[in-house]
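Trainee: This is a predicted model, with the sequence first.
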Amino acid sequence: MFTGIIETTGRVVGVVKEESNVHFEIESIIAPELKIDQSVAHNGVCLTVTAIHEQRYTVTAINETLLKTNLGELKKGDLINLERCVPMNGRFDGHVVQGHVDQIGKVVKVEEQHGSWLFTFEYDPSTGNVTVEKGSICINGTSLTCFNSKDNGFSVAIIPYTFEHTNFKQLKEGDTVNLEFDIIGKYVQRLLQRKD
């Protein structure tokens, strides 16, 4: 389980295809602290560490993951948001994040607002995912509060710290992002669908 509080970023230094899978080599300051078989969220996608070498480590994404997330678009040099699982005795500063991306969204607008940034996203509403005003959303692994919530989109405000310490600083209009919708909202929606 994760909280959506990004620990650090990593840089993609290797992308190797093997049949329908892709192995990503990531360079990060947390690499020496990782263990083989450990789960780490990469842009919000929970992946298992398969190899570690000094400041670099490797994870593998299967075809299903590549189809449902933006990981298939990663290339050498890209920044990726990283979060290790929350320790049982740690603070829970974000919200409950599973590391299971529901779908991708698209950046439709980026506005600088005197020291902060307003990002607006759209997503395909046919999947049944919903946001609520002032509810939680996980974007590329980052726990955020959404507003201007509508059937196919929402906005978030990004403070300077988050902008500088995540890959939000590289996002531009047209880019895709990983979206994990609030787990409580997903359960409520499922229960309401059963009543229909």
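Mentor: Nice, thanks for sending it over.
Trainee: Going by C-alpha atoms from here, please, whenever you check contacts or count neighbours.
Mentor: OK.
Trainee: what's the spacing between stretch 105-116 and its chain's center?
Mentor: 17 Å (CA atoms, centre = their mean, to the nearest Å).
Trainee: nope, stretch 172-187 is what I meant
Mentor: Taking CA atoms, centre = their mean, the mean C-alpha location of stretch 172-187 is offset from the chain mean by 8 Å.
Trainee: List the buried residues for it?
Mentor: Across stretch 172-187, burial judged by 16 or more other CA atoms under 10 Å covers Thr176, Val177, Asn178, Leu179, Glu180, Phe181, Asp182, Gly185.
Trainee: do the same with stretch 37-48
Mentor: For stretch 37-48, burial by neighbour count (16+ other CA under 10 Å) applies to Ser39, Val40, Ala41, His42, Asn43, Gly44, Val45, Cys46, Leu47, Thr48.
Trainee: so of the buried residues of stretch 172-187, which ones are in strands?
Mentor: Thr176, Val177, Asn178, Leu179, Glu180, Phe181 (DSSP state E).
Trainee: which of these sit farthest apart?
Mentor: Thr176 and Phe181 (15.5 Å; CA to CA).
Trainee: can you map out the strands along this structure?
Mentor: So, for the chain - with DSSP E - the strands run 8-18, 21-27, 39-42, 45-53, 56-61, 79-84, 103-113, 116-122, 136-139, 142-150, 153-158, 176-181.
Trainee: Now do the second one against strand 45-53, angle only.
Mentor: With axes from the mean of the first three to the mean of the last three CA atoms, to 10 degrees defining the directions, strand 21-27 sits at 60 degrees from strand 45-53.
Trainee: got it, and the last one?
Mentor: Angle between the axes of strand 176-181 and strand 45-53 is 120 degrees (criterion: the same axes, to 10 degrees).
Trainee: Below is an additional structure, to be compared with the one above:
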Amino acid sequence: MQVGDSLAVNGICLTVTHLTATDATADMMHETLRRSSLMARPIGSLVNLERAMPANGRFGGHIVSGHIDGTGVIMSIRPDDNAVWFRIRPKPELLRYVVTKGSITIDGISLTVASVTNDYFDVSIIPHTMAQTNLVAKRIGDLVNLETDCIGKYIEKMLEKRGSDYV
């Protein structure tokens, strides 16, 4: 990692402005703070860190940008044998982009949506993901950062533009 590189912190793409052997610093705009859960997290909270993928890197299954769309609240956490179910209530304007078997990031963790209703969505977390991310420390009521499936957003925008061109 070098100064100027991108670093996702709980799914929020930030630019590294200062770097030491043990710390990285980044600037944040008011827009970032308004759209994210960072202000709700106490100092010392566990966060997920991920470097940006190089253009020639391997995709792991989901296309994510590190540009969160907003937040959601954890409604329930339910063990299910070796898995753990999380139910998340996103802001209403985000739910339209959440589809069953589509991708979603929760605090930067790329996941597959298991089910969706008019109010919430569910994801099922495997033991490896629980052990390697900050989900292990999450509680009911916690605010999380969400990035919805980017393909749906692009399709919607193109259809809106196409509709205005032909009206």
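Mentor: Perfect, I can see it now. Because the structure is predicted, anything quoted here is derived from the model rather than measured.
Trainee: Present the ones in strands among the buried residues of stretch 172-187 of structure 1 as CSV; the columns should include distance to Thr58 of structure 1.
Mentor: Below are those laid out as CSV (distance: CA to CA, whole Å):
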residue, distance to Thr58 of structure 1
Thr176, 23
Val177, 21
Asn178, 20
Leu179, 23
Glu180, 23
Phe181, 27
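Trainee: Looking at the residues you listed, which is nearest Leu118 of structure 1?
Mentor: Using CA to CA, these come closest to Leu118 of structure 1 at Val177, 15.2 Å.
Trainee: Counterpart of that closest one over in structure 2?
Mentor: If you follow Val177 of structure 1 across to structure 2 using TM-score structural alignment, you land on Val144.
Trainee: and if you look at Val49 of structure 1?
Mentor: In structure 2, Val49 of structure 1 lands on Val16 (TM-score structural alignment).
Trainee: I figured its match was touching Ala26, is that so?
Mentor: Yes: in this structure Val16 of structure 2 lies within contact range of Ala26 using CA atoms under 8 Å: 4.8 Å.
Trainee: Alignment lookup: Cys138 of structure 1 to structure 2.
Mentor: Checking TM-score structural alignment: Cys138 of structure 1 goes with Thr105.
Trainee: mind checking the end-to-end distance for stretch 84-104 of structure 1?
Mentor: In stretch 84-104 of structure 1, first residue to last residue: 22 Å (CA to CA, to the nearest Å).
Trainee: Pull the residues that contact that stretch.
Mentor: With contact meaning CA atoms under 8 Å, 6 or more residues apart in numbering, stretch 84-104 of structure 1 is reached by 1-5, 7, 39-41, 44-46, 68-70, 123, 129, 136, 138, 141, 143-144, 176-183.
Trainee: circling back: around the match of Val49 of structure 1, how many other residues sit close by?
Mentor: Applying other CA atoms under 10 Å, we find 18 residues neighbouring Val16 of structure 2.
Trainee: Can you give me every residue that contacts it?
Mentor: Gln2, Val3, Gly4, Asp5, Ser6, Leu7, Ala24, Thr25, Ala26, Asp27.
Trainee: Which pair of those residues spans the longest distance?
Mentor: Put simply, by CA to CA the two of those set farthest apart are Gln2 and Asp27, 14.8 Å from each other.
Trainee: got the contact list for the aligned partner of Leu49 of structure 2 in structure 1?
Mentor: Here Leu49 of structure 2 is matched to Leu82 in structure 1, going by TM-score structural alignment. Leu82 of structure 1 makes contacts with Ile6, Glu7, Thr8, Thr9, Gly10, Val40, Ala41, His42, Asn43, Gly44, Gly141, as judged by CA under 8 Å, 6+ apart.
Trainee: In a markdown table: these, plus distance to Glu27 of structure 1.
Mentor: Shown next, in a markdown table, are these (distance: CA to CA, whole Å):
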| residue | distance to Glu27 of structure 1 |
| --- | --- |
| Ile6 | 16 |
| Glu7 | 14 |
| Thr8 | 11 |
| Thr9 | 9 |
| Gly10 | 5 |
| Val40 | 13 |
| Ala41 | 14 |
| His42 | 12 |
| Asn43 | 14 |
| Gly44 | 17 |
| Gly141 | 18 |
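Trainee: Which helix runs longest in structure 1?
Mentor: Longest helix of structure 1, by residue count under DSSP state H: helix 183-195.
Trainee: Now the terminal residues of stretch 157-171 of structure 1, how far apart.
Mentor: Terminal-residue distance, stretch 157-171 of structure 1 (CA to CA): 14 Å.
Trainee: residues contacting Gly4 of structure 2?
Mentor: Gly4 of structure 2 neighbours (CA under 8 Å, 6+ apart): Thr15, Val16, Thr17.
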